[in-house]
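Colleague: Give the three-dimensional model of this entry:
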Amino acid sequence: MTRADTVAAARIPDTIQPGGVESENHPWRIRLVKHPERFESSFFQAAKRTAHKILDEIDDADLPYGPRPVAPAHWEMHHGGSLWVKTTSGWRMYRARAGIEWSMQFCAEPSKIDRLRQDAATLVAGFPETLPALAELGYEEAEELLRTPITDADGVEAWTDSLFNACVPMSRGDHQGILPKVPGEHHYPWPVKGADFFRYDDFQLWVTLPDGTHGAVAPVDRRGSGDGHVRLVLASEGSQAADALAEAQDRGLMAVLPPNSSAALQAFAHQIESGQRTASGPPATRRAHAHGNGRDSRAR
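Modeller: Down below sits the predicted model:
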């Protein structure tokens, strides 16, 4: 990202002759139109039925993105590159190099989608129980999907809505939520959002910044160090924090917030004593607030 002062100071090469400056006197606009009616294809209906049967067979501890929703909540199937295989210990889901969102199929080049098919076929071949198990669940089309080259839009559509792309099971929040509620994969970059599925339960990844916008932070040292600084890893575009983050990246630095900042205190709130004014120091002796699986707090 280039800062404004850098642009202002940039010299025009001698080989380029200035010809004046043009600008437009009206703001850009986005036209809001009705979404074309979206229906569930027969491919997607079959894939979802199969995914739900698979999820019914999986123990809660083995769910790819738990916990299991409790009614009236339900699983939403994310077109995120779901590669389901049957291992000797049960069903597992891996993720493809790229997932194809439903709307993105209309810009998808068939040969590039076919490479995803080939990747999936190679993976499934390593788990020979997969195709017989899928057939037993009623998903007989799996074998044909994996062996048929994708050469046109029909093939792209079939793959996009198949079990091997369209069935990453997520809660509604993890799928398409927006802060200050649960941040969803649709709206937040995966390198940051993905940490929600492996962070310690007592670390608060998502925080509210002083200007009221939301961001994400990470510790700067390993758990047990007692260091309460946090690194800013995501900030809302146009916010003061985003400007600071962009400058840090330009200069090859980290944007770090001090232990007494509101962001650090939020991040470590369940690891420090109530009312403590710094996130640094020895861990709290009390038990952590229950998150997810409710494990006890341990030292930062």
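Colleague: For the rest of this, base every contact and every neighbour count on C-alpha atoms.
Modeller: Will do.
Colleague: For residue 231, which non-adjacent residue is spatially closest?
Modeller: residue 256 (4.4 Å; Cα to Cα, 6 or more residues apart in numbering).
Colleague: okay but that neighbour is in contact with residue 233, surely?
Modeller: No. Assessed by Cα atoms under 8 Å, residue 256 is found out of contact with residue 233, at 9.2 Å.
Colleague: one more to line up against the first:
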Amino acid sequence: MSSMQNLFKINFWGVRGSIPCPGVETVRYGGNTPCIEMQVGEERLIFDGGTGLRVLGQSLLSQGQIEARMFFTHSHWDHIQGFPFFIPAFIKGNCFHIYGAIAPNGASIKQRLHDQMLHPNFPVPLRIMQADLKFYDLEIGEKVKFGDVIVENARLNHPGEATGYRVNWRGMAAAYVTDTEHFPDKLDENVLWLARNADVLIIDAAYTDEEYYSPRSSKVGWGHSTWQEAVKVAKAAKVKKLVIFHHDPLHNDEFLDRVSKEAIAAFPNTIVAREGCSIELTQPCAATSL
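Modeller: I've put the predicted structure just below:
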């Protein structure tokens, strides 16, 4: 049996929320918007298509023909803006299975990816992509199974709706729960269910409590959460490793260093997601470089 068949590895290609923010102050944590790759046995799963997807695409060009499954949480701009620049999708012979829930306005993920590439927003249409693109409309609560991989999903609390995911494989689990806002008086049951006993929980923690509840510039209702709430979820769900994700574009490297220190004090097995890092699901989990 090859080592690849025993591998469950999570690669971080984009960890920033809302808008790309390249610059000298975001070098260490990265400025690309959300894109997570999971190598699960022989399967390649991609979550979200922010600008990090372009970087992932470059890394795949040397690997011959590619088949992967892409899961979108929703279609706000920062989660799809890398898709038109995903070079492997333009190469004949590649195959991508693309999943997403129907939007509140009835649009499928195929329609939404198609529409962002129409004039006057983009110079070439979706149909110019030569890879085999297979689109699937996800039902909330539906389980997607391929081989011995099971992907579960649940609705998240976000304006315009979003979908969280949980990947299960050989007794290990990773939850990807981004673009969700906590409730003021209770933990979100959907988030707890996705995170239950997970080896890794990657969760939206865009703000601090101080920012979220700021009387001057409140973030209540913006659709995102805080690292303090992420810690509460991790403890309640008995998560092994917590990954703080979807960093606010105003949070520079020094700010995220402080968040990391405070979050680790509250939940020791915490990391703040960095572009270019990876996690292998072993016992115990360990962070490494790509």
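Colleague: Overlay them and tell me the TM-score.
Modeller: TM-score of the superposed chains, computed with TM-score structural alignment, normalised by the length of the second structure, equals 0.29; 140 aligned residues with a Cα RMSD of 6.2 Å.
Colleague: Next, work out how far apart the closest residue to residue 257 of the first structure other than its chain neighbours and residue 249 of the first structure are.
Modeller: Closest residue to residue 257 of the first structure in three dimensions, ignoring its sequence neighbours and counting by Cα to Cα, 6+ apart: residue 230, at 5.4 Å. Counting by Cα to Cα, to the nearest Å, the gap from residue 230 of the first structure to residue 249 of the first structure is 16 Å.
Colleague: Between the two, which has more neighbouring residues?
Modeller: Applying other Cα atoms under 10 Å to residue 230 of the first structure and residue 249 shows that residue 230 carries more neighbours, namely 25 against 13.
Colleague: From what I see, that one and residue 217 are in contact.
Modeller: Yes. Counting by Cα under 8 Å, residue 230 of the first structure does reach residue 217; the two are 5.9 Å apart.
Colleague: shared neighbours, the two?
Modeller: Common contacts of residue 230 of the first structure and residue 217 (Cα atoms under 8 Å, 6 or more residues apart in numbering): 263, 267.
Colleague: is it fair to say residue 232 of the first structure lies in a strand?
Modeller: Yes. According to DSSP: H, G, I helix; E, B strand; the rest coil, residue 232 of the first structure belongs to a strand.
Colleague: Now do the SS call for the closest residue to it other than its chain neighbours.
Modeller: Take residue 232 of the first structure and drop its neighbours on the chain: the residue closest to it by Cα to Cα, 6+ apart is residue 217, 4.6 Å away. When classified by three-state DSSP, residue 217 of the first structure comes out as strand.
Colleague: which ones are touching residue 217 of the first structure?
Modeller: Contacts of residue 217 of the first structure (Cα under 8 Å, 6+ apart): 205-207, 230-234, 263, 267.
Colleague: Pull up the gap between it and residue 145 of the first structure, please.
Modeller: Taking Cα to Cα, one finds residue 217 of the first structure at 41 Å from residue 145 of the first structure.
Colleague: next one: residue 154 of the first structure
Modeller: Distance from residue 154 of the first structure to residue 145 of the first structure, by Cα to Cα: 12 Å.
Colleague: Comparing these two, which shows the higher neighbour count?
Modeller: residue 145 (19 against 11).
Colleague: Thought residue 159 was touching the more buried one, still the case?
Modeller: Yes. Counting by Cα under 8 Å, residue 145 of the first structure does reach residue 159; the two are 7.2 Å apart.
Colleague: shared neighbours, these two?
Modeller: residue 117.
Colleague: The helix of greatest length in the second structure - contacts with which helices or strands?
Modeller: When the second structure is parsed with DSSP state H, its longest helix is helix 253-266. Applying 3 or more Cα pairs under 8 Å, 6 or more residues apart in numbering; DSSP states H and E, we find helix 253-266 of the second structure packed against helix 227-236, strand 270-272.
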